[in-house]
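1. Sequence isn't available, so here's the structure alone:
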């Protein structure tokens, strides 16, 4: 523990060895006062809450070459085994684990050195972030066609740190603000009651966040959302009031759980008219991004009278992984804004736009976010019917 001219390092049987205070302080600071393995805070007792240092300095290579010294037969020089390079900060439990003879092969020297390096790099990166890097986390989770969605705090924090941000603690005394739609009944059958309840739940959950934005208590929001596409379009319409928003998509594979790829193929999007309707004031939009929308499956009232536009990738087939980078999302958002402007000019008098989105979650949020409700007609959002190949109305973006 830190303090005094020297401090102690503990052996597997409770024996101690003195370590210079400067070395001990170096190890404690580099580890951020947390266990290198389980991340437990080691400057307070969990039971009493008292500020008592409970961490232990553990040797990676045992301090002795004698039999029974954990990893002691390694060729690391004996005279350097009390150096910061060979010491890691652990809680009592993890220290017992790595020094248990049955686990020496599991926790070998290279493994422990890698753990020490990763932990200390994470602490250095986190503590190096300034006030301007703080963000308020907004989590929106729901069922998707009956399948539950899980979103852990650990995965959120990992994604934020990879983007050089850290969670704020303004809202409700927590570092995250969550809207949980999983308890709303009727999602598997897409009942009208479900969509109405989901919208009300969004409005209630975002009311406090919007207030904090207006007060300038929140200046950056990080969005982690995975729910039904119409819900995410509605979510985006509320985010248009917020100045700075980062969207973190759920990844299907790879090391990252949430977030965009750093690199990817360049994707461009464009729109075209698939069918000219009888009434120029009636317009519908198909968004064929993660999959293709079959125009012949649209509701008869749309097919009979609406001019139908389709927004899709220019040179690629629609796939769920198409928008894998921030640049691709930006390209989609730009094409979406251009299409809205085109409709505004070429179809004056449009009162509402039916939209049929086959898009990934990040694009759904962007659709809502870039809709200017004061200037653009409201969207009438349609979704695939659960028991037929057709589409049905779910919600409107009208305020």
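-> Sure thing, it's come through. The model shown is predicted, which means the values in this text are computed figures rather than measured ones.
2. From now on I want contacts and neighbour counts done on CA atoms only, so please keep to that.
-> Noted.
3. show me where the stretch 201-350 of the chain has helices.
-> 229-239, 300-305, 326-346 (DSSP state H, counting those that start in this stretch).
4. and the shortest one, which residues are buried?
-> For helix 300-305, burial by neighbour count (16 or more other Cα atoms under 10 Å) applies to 302, 303, 305.
5. mind listing what the last one touches?
-> Same thing as residue 305. Contacts of residue 305 were listed using Cα atoms under 8 Å, 6 or more residues apart in numbering, and they are 277, 278, 279, 282.
6. now the second one
-> Residue 303 sits next to 277, 296 when contact means Cα under 8 Å, 6+ apart.
7. can you rerun that using 10 Å?
-> 275, 276, 277, 278, 284, 295, 296, 297 (Cα atoms under 10 Å, 6 or more residues apart in numbering).
8. what sits against the third one?
-> Contacts for residue 277 (Cα under 10 Å, 6+ apart) come out as 283, 284, 302, 303, 304, 305, 306, 307, 308.
9. make it 8 Å
-> Taking Cα under 8 Å, 6+ apart, one finds 283, 303, 304, 305, 306, 307, 308 in contact with residue 277.
10. Repeat that for the last one.
-> For residue 297, the residues meeting the contact criterion (Cα under 8 Å, 6+ apart) are 389, 390, 391.
11. sorry, back to before: can you lay out the helices of the stretch 201-350 of the chain as CSV showing distance to residue 180?
-> As requested, those are arranged in CSV below (distance: least, Cα to Cα, whole Å):
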stretch, distance to residue 180
helix 229-239, 12
helix 300-305, 33
helix 326-346, 25
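12. that older thread, between the contacts of residue 297, which is closest to residue 239?
-> residue 391 (26.4 Å; Cα to Cα).
13. That closest one and residue 382: what is the separation?
-> 6 Å (Cα to Cα, to the nearest Å).
14. Those two: which is more packed in?
-> Remark: of residue 391 and residue 382, residue 382 carries more neighbours, 22 against 16, as counted by other Cα atoms under 10 Å.
15. how would you label that one: helix, strand or coil?
-> When classified by DSSP: H, G, I helix; E, B strand; the rest coil, residue 382 comes out as strand.
16. Same check on residue 394?
-> Classified using three-state DSSP, residue 394 is strand.
17. try this one next to it:
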């Protein structure tokens, strides 16, 4: 028996503590495995059972709420599993000002909640959270991982605590020379490095995509994803409050297809969804000898896309339209694309592309500095 029985932690309490912590240090940001040496990888118990409210009345953080029932000081609710370094760190704060009991309780609850979510999920409900952002003019892309992960519930859960970020950190703007080549190359490289291994091992076999970037890059991302793996693409809505979570489908919603008057000229596809695109804005870039196809809605606007069902209807509509364009103009004729649409629609446009069936795409982007569409990139 221990020399000081009053400090003795019951074996069943210790087992529960280990289970709740999943064998990792519960100090926020440490997460060290406590059942093996970090150097030799040999099995060894390097854990310590740290009291949140101190066992000693004058210890760090004092007795707190256990002043009138000290028997519960050794309860699992007052213990955290920690490595020696982190245990030493919190206890050298004698006054408990920096590492307060409230802070430690929050860390403990957050750690145990994360363990419960990750280990308790059916593999079919797990999804890797993919973030992709790129600067849009003067605006910098801002993606918050916790907001994205929360949007998965209740259909899916994050496969891992960390998200997979395909973004590149730099100050490049979409009106600068070399922007499109640099961003395109980075996206392709990041996709090959970070996503291809997951897709090939099917672990797990699902991705959830959250992206804020110029339309051409989002379309490129979608073309890389294609139908290699099941993907859910999310749209950030601004009303009634900013969120990535889907809402209900508006009644009597549908997309409108406007074919050209003649099929004699090379095709251009206008996606007039978040805003209307005047035809003269297109012909000023391509010339007048062009056959314009258009996908639009009754009232184009930024916030029309609210539900998964709308996005599903969009995919079917665009895939069918691409087939019609191929029949009318031939699969060897390049298709010029002029987008004004939500980010999720841009990604899904690329995903419905069939590399062996569709022609080369030339994707344009509205350049606010030049006040016109410019050629951004090609998808071949």
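-> Sure, I can see it. The structure displayed is predicted, hence computed values, not measured ones.
18. re earlier: and which of the contacts of residue 303 of structure 1 is nearest residue 223 of structure 1?
-> Top of the list for closeness to residue 223 of structure 1, among the contacts of residue 303 of structure 1 and by Cα to Cα, is residue 284 at 28.3 Å.
19. Walking through the stretch 1-150 of structure 2, point out its strands one by one.
-> Taking DSSP state E, counting those that start in this stretch, the strands of the stretch 1-150 of structure 2 run over residues 47-51, 79-83, 126-133.
20. Would you mind measuring from the residue lying closest to residue 156 of structure 2 once chain neighbours are set aside to residue 236 of structure 2?
-> Distances taken as Cα to Cα, 6 or more residues apart in numbering place residue 125 nearest to residue 156 of structure 2, at 4.7 Å, with adjacent residues excluded. Distance, residue 125 of structure 2 to residue 236 of structure 2, using Cα to Cα: 22 Å.
21. Those two: which is more packed in?
-> Higher neighbour count among residue 125 of structure 2 and residue 236: residue 236, with 22 against 17, using other Cα under 10 Å.
22. For that one, which non-adjacent residue is spatially closest?
-> Nearest residue to residue 236 of structure 2 in three dimensions, chain neighbours excluded: residue 244, at 4.4 Å (Cα to Cα, 6+ apart).
23. what does residue 329 of structure 2 give?
-> That would be residue 263: by Cα to Cα, 6+ apart, it lies 6.6 Å from residue 329 of structure 2.
24. Verify the stated contact: residue 380 of structure 1 with residue 355.
-> Yes - using Cα atoms under 8 Å, residue 380 of structure 1 makes contact with residue 355 at a distance of 6.0 Å.
25. neighbours around residue 380 of structure 1, how many?
-> The number of residues packed around residue 380 of structure 1, counting by other Cα under 10 Å, is 18.
26. ditto for residue 185 of structure 2
-> Residue neighbour count, defined by other Cα under 10 Å, stands at 11 for residue 185 of structure 2.
27. tell me which element it falls in.
-> helix 179-190 (DSSP states H and E).
28. Apart from its chain neighbours, what residue comes closest to the residue lying farthest from the centre of structure 1?
-> Going by Cα atoms, centre = their mean, the residue of structure 1 most distant from its centre is residue 66, 48.4 Å out. Using Cα to Cα, 6+ apart and skipping residues adjacent in sequence, the residue nearest residue 66 of structure 1 is residue 72, 6.9 Å away.
29. residues contacting the one you found?
-> Shown in contact with residue 72 of structure 1 (Cα under 8 Å, 6+ apart): 61, 62, 63, 64, 65, 66.
30. Farthest-apart pair in those, please.
-> Spanning the widest gap among the contacts of residue 72 of structure 1 are 61 and 66, at 11.8 Å by Cα to Cα.
31. hang on, the earlier thing: closest one of the contacts of residue 305 of structure 1 to residue 224 of structure 1?
-> residue 282 (34.4 Å).
32. which residues touch the closest one?
-> Residues in contact with residue 282 of structure 1 (Cα under 8 Å, 6+ apart) are 305, 306, 307, 347, 350, 351, 352, 353.
33. Quick one: buried ones out of the residues you listed?
-> Neighbour counting by 16+ other Cα under 10 Å classes 305, 306, 307, 347, 350, 352, 353 among the contacts of residue 282 of structure 1 as buried.
34. Make TSV out of those and add distance to residue 6 of structure 1.
-> Formatted as TSV, these follow (distance: Cα to Cα, whole Å):
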residue	distance to residue 6 of structure 1
305	85
306	81
307	80
347	80
350	78
352	75
353	73
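35. Just give the nearest non-adjacent residue to residue 158 of structure 2, would you?
-> With sequence-adjacent residues excluded and distances taken as Cα to Cα, 6+ apart, residue 158 of structure 2 is closest to residue 127, at 5.3 Å.
36. Also residue 335 of structure 2?
-> That would be residue 361: by Cα to Cα, 6+ apart, it lies 4.9 Å from residue 335 of structure 2.
37. same check, this time on residue 242 of structure 2
-> residue 236 (6.9 Å).
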